[in-house]
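*Asks:* Sequence isn't available, so here's the structure alone:
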């Protein structure tokens, strides 16, 4: 079965950057501004708290016709009605996740090198997140736009660039060959998250013309 990976701008939520009180409001602003998918990736939350947040995010995503993707926690993805799951490189394999999630939901995989990307494709991932493209606070070793693009060029499944991307760096990433990006701080730390998302979306739309 072929599943359509329709999103181009993925916003990754972060409670480290946004207070819990503003978390869903910022997600909603990002989606209204042009992000068409939201990744819930809150590793420290216990199951019940994460499920509650995921259900809130599901409502926000539905209201903007965006996708909700849950990182790692397949149980929460199922219980919240998420559109898919994103698997860290050391998590379940895409095949294992597919057996639990069924045929309808998207399954993505985070990869950091060519071998990991090829393995993810072979194992049935619908898309991959390739990164970090630029250094981030937690990951100093970066692939660079050209390095990430070289991995992308070896795949037949959609690839999303992630890691340190902002509105200016998005130009470099798109010029390198990507047509999908994921961002965290570029939206979460912005004074106006909706406007930040709108700027990033404009970069993507210009790439498509």
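*Replies:* Received the coordinates, thanks. Since the model is a prediction, treat every value here as computed from it, not as a measurement.
*Asks:* Only C-alpha atoms from now on, for both contacts and neighbour counts.
*Replies:* Noted.
*Asks:* For this protein, which segments are assigned as helices?
*Replies:* For the chain, applying DSSP state H gives helices covering 23-33, 47-63, 74-80, 94-101, 114-122, 144-153, 167-175, 185-188, 193-208.
*Asks:* Kindly reformat the ones you listed as CSV containing distance to residue 160 and mean neighbour count.
*Replies:* As requested, the helices of the chain are exported to CSV (distance: least, CA to CA, whole Å; neighbours: other CA atoms under 10 Å):
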stretch, distance to residue 160, mean neighbour count
helix 23-33, 17, 22
helix 47-63, 19, 18
helix 74-80, 20, 19
helix 94-101, 17, 17
helix 114-122, 11, 18
helix 144-153, 9, 19
helix 167-175, 10, 17
helix 185-188, 16, 23
helix 193-208, 12, 19
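*Asks:* Alongside the first one, take a look at this:
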């Protein structure tokens, strides 16, 4: 079965440390009820066995909701749970190596921080790229300096594959990211750390739609 990157406005990433003590199932179920159609599992500080079980849960939830499920970094776990794809960073396995493991049908996303990395990811056969960090962010360790809106504008003009703007994006600044040309934005703490996740998704979506007019 060919997996495709969905045409959607919000890309959600899990983070247990920012979820206000709520379970992964609670958070992701709320995101899916709110209409989020792509969820990435990114938990850096858990044992492999726990990550496998959590990804099995998320695979079931996303399948039931008709949503796309991406696993960060762990190609082995992505394959074991039949995820739709895997996302890798600049320090992880290269796209060609990942493709040899996951096959032609699965989605590969790559984090990029500038035009040269964008061009390289496209040339290597990535299905989508992350563009960022747009703003300063504390949700990921060892993150590079913010790349700003200029790189978003560059990606909007030059990327031949879908891109996701990521890094420090909140309800209060997402309009500027959309105005720079992003059609899909990733929010982490703003969503998983919201008191009412469904309401936050609705507010962010409305702000994005207004900025796109």
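*Replies:* Here it is on my side, so go on. These numbers were taken from a predicted model, which means no experiment stands behind them.
*Asks:* Would you pull the TM-score for this pair?
*Replies:* With the length set by TM-score structural alignment, normalised by the length of structure 1, the two chains reach a TM-score of 0.91; 208 aligned residues with a CA RMSD of 1.9 Å.
*Asks:* nearest to residue 137 of structure 1, of the helices of structure 1?
*Replies:* With CA to CA as the criterion, residue 137 of structure 1 lies closest to helix 185-188 of the helices of structure 1, at 10.6 Å.
*Asks:* Return the mean post-superposition distance for that closest one against structure 2.
*Replies:* Helix 185-188 of structure 1 differs from its equivalent in structure 2 by a mean of 0.8 Å after superposition (mean CA distance after the TM-score superposition for structure 1).
*Asks:* so that helix matches what in structure 2?
*Replies:* Mapped onto structure 2 using TM-score structural alignment, helix 185-188 of structure 1 spans residues 189-192.
*Asks:* what does that stretch contact?
*Replies:* With contacts defined as CA atoms under 8 Å, 6 or more residues apart in numbering, stretch 189-192 of structure 2 is touched by 12, 14-15, 18-19, 27, 139, 169-171, 197, 200-201.
*Asks:* picking up where we left off before, between the helices of structure 1, which one is nearest to residue 3 of structure 1?
*Replies:* Per CA to CA, nearest to residue 3 of structure 1 of the helices of structure 1: helix 94-101, 12.1 Å.
*Asks:* so the closest one aligns onto which residues of structure 2?
*Replies:* Going by TM-score structural alignment: helix 94-101 of structure 1 matches residues 95-102.
*Asks:* now swap in stretch 142-151 of structure 1 and tell me
*Replies:* Using TM-score structural alignment, stretch 142-151 of structure 1 lines up with residues 146-155 of structure 2.
*Asks:* just how off-centre is the matching stretch within its chain?
*Replies:* Distance of stretch 146-155 of structure 2 from its chain centroid, counting by CA atoms, centre = their mean, to the nearest Å, is 17 Å.
*Asks:* Show the end-to-end separation of stretch 4-20 of structure 2, please.
*Replies:* End-to-end span of stretch 4-20 of structure 2 (CA to CA, to the nearest Å): 32 Å.
*Asks:* Identify the residues contacting it?
*Replies:* Stretch 4-20 of structure 2 is contacted from outside by 22-24, 27-28, 31, 36-43, 68, 106-107, 127-128, 162, 164, 183-189, 191-194, 205, using CA under 8 Å, 6+ apart.
*Asks:* now stretch 182-198 of structure 2, how far from the chain's geometric center?
*Replies:* Stretch 182-198 of structure 2 sits 11 Å away from the centroid of its parent chain (CA atoms, centre = their mean).
*Asks:* Tell me how far residue 201 of structure 2 lies from residue 193 of structure 2.
*Replies:* 11 Å.
*Asks:* that older thread, residue 212 of structure 2: which of the contacts of stretch 189-192 of structure 2 is nearest?
*Replies:* residue 171 (14.3 Å).
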